[in-house]
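Student: I would like to see how this sequence folds:
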Amino acid sequence: MQGFRKKGLKIIVVSLILISFVAGFLTYPLIEKLAIRSVPDEIGTIEIRGYVLYSQDLEYLLKLIDYAKTHSSIKAIVLDIDSGGGVSYAFEQLYYSIRLVSKTKPVVASISGLAASGGYYLAASAEYIYASPTSFVGNIGVVAFMPERVYPVPSIMETGPYKLSGFNLTSFPLQVNDAISNFVNNVKEGRGGRLNASPSTLEKAEIYLGSEAKSIGLIDEVGSIEQAIDKAASLAGITNYKVSILNEIIPNTFPFSTLAISPFSLELNDSFLSGIYPPPAIYCIYSPFLANYQSQPLKQITYPNGLQETNTGEDVIIAYAYRNAFSRDEIESLLTEIILNGHTFSFLTDKSQLQSKLMNAKAFVVIAPTESFSDRENQIVKGFVERGGKLILISSILRASQKEINSLSYGFGIVFSSSYLYNLRSYYGIYRYIFVSNFTINGNNNFNIFKNVSKIVMMTASPIYSSDINEAALTDNGTYSFVSDKTMQYTPIVVSYNGRIVAIGSFEMFTQPFITLYGNEKFEENIVNFMFSG
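Tutor: You can find the predicted model right below:
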């Protein structure tokens, strides 16, 4: 009897185990679903503040993006942006990374203060963009620092002319143009049919208030970060969720990070940027400090004491007593052309010698002075021209104000504008390297300074106005003046004063490597021939 009870007890225990197993097997899917539902849905926000200048900052942001992508509880992403951009390649990578994530999870951008240049590049990767009414949006474009010209040294043997520098200076502006084209094309891709601005409008790199940005389709709505979060949840189809700031889950430990620094507190200038990436470098960046730095004219490049030893004679006098902002190396092509034509040159380094220097000279060349001509000096130069001497006036708005060169040119009815010219349709590499191919010649003039020249490229040229034009180079109708922002035909080169004065609004077109472009070299040759024409 006792054995029967033990046997019955065993049967009951085994039965209970079997029942529990079957019940567990049948209810497991329900338990699993309940367990999954116990993990709340999340909206992951990624804060992008300040600038992305170091590779470590890029890696950090990519890590946050990857976290949002791989965690199933995160159903949508909000980019919280207050950035002036940074190094170009970083924002290209961020753009493509976000576009990839947006194929599986909604991405919404919120601009809380600044989304300029690279900051907007990142915003354009999102499906939907909010901005506060007075936030700054746009500044689509790049800033590039030219590579240095590198010469061979005896101790290094390289296998090609660009092996040491890596860049051809002549083609570098075209590479910069490729960078801005990629930027604009990605903005067009990100915004699609909502974009109401042409590529040329975008390339002007203007900054718009949030309310203005909506009218041209750079953003979708004026609103706050809270609205952006609500939109992200709506796109993800969730109503019960929590907001997780991913920067708090994965802190940035890089000690030199430029993230989380206000774009208006970090003093960016070329020295700061060059310390991170020596030229050449390309940035999608905006900073008021960088703009203020770039607006300052270049200082005079001081010659060594042996300057006088380079003089070969006094056919052509080249002014250098007025703190002229150029170096001898920059005008090597001009000096070579003078010598090859059988003539001589001399530098004027002492103002007191102006009259004696011009006594037997054929031509007087004035390039980018940073000190004004006195009334007496004006009279000396005017007497020289009226005796048949030729005056060549060349300005550079990048190096000096126009006030100083106008202190001489006014006396001849010539005015160098304080603006510069640009063209958004026809240019070499960047918008202010303009093509000029329309030349007018007065039939009474006995020398054609544009002979055999079909097209030239002028770098950051100033328009010139004259009361008496014998010849002129005219831009096309799509050319803008930076100051007036008006499109029309401008004259950056004029021949005036009965064919005795040539005024040119761009010195840089005569420097390497730009002197070799199109008809620039032939134009320089014509100028030298003009100096000695009858």
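
Student: Could you use CA atoms for every contact and neighbour count after this?
Tutor: Will do.

Student: mind checking how far whichever strand or helix holds residue 82 is from the chain centre?
Tutor: Using DSSP states H and E, residue 82 maps to strand 74-87. Distance, stretch centre to chain centre, for strand 74-87: 22 Å (Cα atoms, centre = their mean, to the nearest Å).

Student: Please measure how far the first residue of stretch 493-504 sits from its last one.
Tutor: Start and end residues of stretch 493-504 are separated by 5 Å (Cα to Cα, to the nearest Å).

Student: Sort out which residues of it are buried, please.
Tutor: Across stretch 493-504, burial judged by 16 or more other Cα atoms under 10 Å covers 493, 494, 495, 496, 497, 499, 500, 501, 502, 503, 504.

Student: I'd like the structure of this one too, to check against the first:
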Amino acid sequence: MWDQQDKEAGSPFLSASRKRETIVIVVLLITLLSLAGYWYYSTMLATIIPRQIVSRNFVGIIRIEGYIEEPSVVNRYVDVINQAMKNESVKAVVLIIDSGGGYADYVEQIYLDLLMLKEKKPLVASVILALSGGYYIAVAADYIYVHPTSMVGNVGVKASMPSILIPSEQFIETGVYKWTGFSLLKFPFTLDRALENFVSAVESGRGDRLKISRTELKKALIYLGSEAVELGLADEIGSMQKAIEAAAERANLTSYDVVEIRPRLEQPSSLQSELSNYASGKNEIGALTIDRLNALHPPLAIHFIYLPSESLREMSQSPPPIQSNANVSAPAGEKNVVVDVSHGNQISWWVLDTLIVELAKRNVTVSFLSSWFDVESQLDNASALIVASPTFTYSANEIEQIKRFLDRGGLLLLFFDPAWEHIGPSGLQSEIIAPINSLSTSFGLSFAKGYLYNEKEYFGIYRNIYVRNFGDHPLTQNLSSLIMFTATHIRSVNNGIAWTSNETFSSMSERNGNYTVIAIVKRGNGAIIAVGDLTFLMEPYCYLEDNYRFIANLASLIAKTEIKAPEKEEAAAEKIVRPNLPVGTRKVFRDEVDGKVSNFTWIKVSDREIVVERVNQTVHYYLNEEGALERWTSDGRECVYDKPIPEPPFPLTRGKSWRHETNYTLTLEGVEYHGRLSEENLVEGFENVTAGDGNTYFCAKIKYKREEVIYAYGMEMKMIMEGYCWISSEAGTVKQEFTIKYYNNNVLAGIENERIILLSIEK
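Tutor: A predicted model of the protein is given here:
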């Protein structure tokens, strides 16, 4: 009764049962509040705090891991630093750094926040890897521990150059740099200023402990932990536990717990999940590419980041447009300059436009030719041949043609630039300098590996070098200073005509010296000019120092070049008649393909059938009554030509030419594929050729180009064969030298150099 009355009246007096219920509720509330407090600390400190807390003193752990390239990543670090700063229970902080840096602004934000944290609490770093921006962050700490083989340093800056503006008349802007933001010429100095900020941070953080000069710091070397301690870049060899103890000691803690501070809210990060997941601690240095970097922060972005050099190879190449099958010239004149782009040359009018303008003023035309067949045809009337940054090697026959051109007084201009934009993937596959040196070494010139740099005097960045030492030559007339941009040096049979100062270093030899960057070698009545840079010819770089004066001197030298016409041979001997090879004739040839040698046999089975037997293949060629090729078969394959391919139009005389085009059907394993073939031939002259059997044959030298295109497997496959064939009246074909280039969807897939010579003939 009393219980009921008390309830109804709202009495303050409770029964024993009610009191027990109230006590339970209070205990539950206290428990919930305790759990809430525990949730707060466990969320903030990311560790299970023991139920029996002896001390509320904590040494907090903050992990800096992976690349710092996205807002979500830097926001997490800012969050944990802010927690450590504001939570009074955190008495000291240990940074565990395993990072190659990242976007400059993000790195600086973390660095500046850590400086604020350091003002309030001891800050100690434990380094696994601290490169570039990772080390920038490390120097905010009071004390840095490293492992003996930790990687430390790489103090430097990376950025993509401003793009070239192609304006729109529909979308307009104010200010010449509104789109690009920076001048091409001034941007390197912006990087230099960013580097100065980085170096100043290192000097400020390390103070008098630093035993390395600013010049040495700017080299961006990577040091092992033990060496970093010796140089004052770090303080001591020690583990993470050692760093924790040191942080506690600096905070005068004798009793403390260690907790890892985590962000309160995890934010998704595509880059972190791919490269360096914050939670798992993955750190895949090298997985980040230049393309990925530019996608995250478009060019002009500045990065304090370490990327292996291999990342450049993954970069989407955007070289200047290559001019092919075109004649880009000044108004018609008597002299012509041929620019070879038949060897995958990374060159175009975009690079040579200032030289083209100066040549036009002197009534000299310029032709960009993508076929060696066309290049060679034009050399008879050319004053100069320009070969710049080829990515395919030159054959022995092509070099011989160039030698004859030089002997008649021609100029050969060789340009090589070691920068990625002038090399490209094909150049890397060819060991970069092999293609240009396949030609230059025939004349006592060799372009060196690597690039030149000068850390004391440079334009903007260390590899934009000054050249102020010149020899006496028309090319160097009135020159006092050039600036070259990522140039290489040239080894020459003479001393060259332009050299760097003795404070210039080679990136490969790491030795200083007076390096030759422009060299000239005489050959017959002509000369070879070798230059170790291309960028200095382009706008706006051509207007610095005396760069443009050099271009004008070069144009004048070309315009004054006099070349002799090819000498004519005796007309009486200039005729090859149709070879009379009876049925049963057997010829054995030696075949060399890229250094691999084998033999094959040519057999005239009948007037309508020829058989060619190779080691792993036999081909039957079937002719019509006029001797034209109608079809061929080989191991279940058959090719039928819509228009039979005719034999050469005998008699062969100098200057005779012929062309042929036809479609064809190729059957492979019962499936038909359709293609087309075109070829052009020209009798250039006559030569005596010594065959492998020791006999000498008087031959017509025929220059030819053959192109085949076939559509199969969803691709356009193309083969271009260019070279020479020597045919005699007595033995027919005696020798062939040619190059074959293979393309898939107009992308070069391979290249072969082949040489065939007659070994014996039995009639």
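
Student: care to give me the TM-score?
Tutor: TM-score of the superposed chains, computed with TM-score structural alignment, normalised by the length of structure 1, equals 0.87; 488 aligned residues with a Cα RMSD of 2.2 Å.

Student: ok, back up a step: let me have the buried residues of stretch 493-504 of structure 1 in CSV, extended by secondary structure and distance to residue 132 of structure 1.
Tutor: Output for the buried residues of stretch 493-504 of structure 1, formatted as CSV (DSSP: H, G, I helix; E, B strand; the rest coil; distance: Cα to Cα, whole Å):
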residue, secondary structure, distance to residue 132 of structure 1
493, strand, 46
494, strand, 49
495, strand, 53
496, strand, 54
497, coil, 57
499, coil, 58
500, coil, 59
501, strand, 55
502, strand, 52
503, strand, 49
504, strand, 46
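
Student: Now tabulate these in JSON lines and tack on distance to residue 387 of structure 1.
Tutor: Below are the buried residues of stretch 493-504 of structure 1 laid out as JSON lines (distance: Cα to Cα, whole Å):
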{"residue": "493", "distance to residue 387 of structure 1": "23"}
{"residue": "494", "distance to residue 387 of structure 1": "21"}
{"residue": "495", "distance to residue 387 of structure 1": "17"}
{"residue": "496", "distance to residue 387 of structure 1": "15"}
{"residue": "497", "distance to residue 387 of structure 1": "12"}
{"residue": "499", "distance to residue 387 of structure 1": "13"}
{"residue": "500", "distance to residue 387 of structure 1": "10"}
{"residue": "501", "distance to residue 387 of structure 1": "13"}
{"residue": "502", "distance to residue 387 of structure 1": "16"}
{"residue": "503", "distance to residue 387 of structure 1": "19"}
{"residue": "504", "distance to residue 387 of structure 1": "22"}
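
Student: What span of structure 2 is the next helix or strand after the strand holding residue 82 of structure 1 aligned with?
Tutor: Sequence-wise, the next helix or strand downstream of strand 74-87 of structure 1 (DSSP H and E) is helix 88-101. Mapped onto structure 2 using TM-score structural alignment, helix 88-101 of structure 1 covers residues 104-117.

Student: likewise stretch 346-354 of structure 1?
Tutor: Against structure 2, the aligned range for stretch 346-354 of structure 1 is residues 367-375 (TM-score structural alignment).

Student: what's the answer for stretch 52-65 of structure 1, then?
Tutor: With TM-score structural alignment applied, stretch 52-65 of structure 1 matches the range 68-81 in structure 2.

Student: Touching that stretch from outside, list them.
Tutor: 62, 64, 101-103, 106-107, 110, 113-114, 117, 261-269, 271-272, 293, 296 (Cα atoms under 8 Å, 6 or more residues apart in numbering).

Student: same thing with stretch 398-407 of structure 2?
Tutor: So stretch 398-407 of structure 2 is contacted by 376, 379, 380, 412, 439, 442, 523, 524, 525, 526, 527 (Cα under 8 Å, 6+ apart).

Student: What is the burial count for the first one?
Tutor: Right, residue 376 of structure 2. By other Cα atoms under 10 Å, the residues close to residue 376 of structure 2 number 19.
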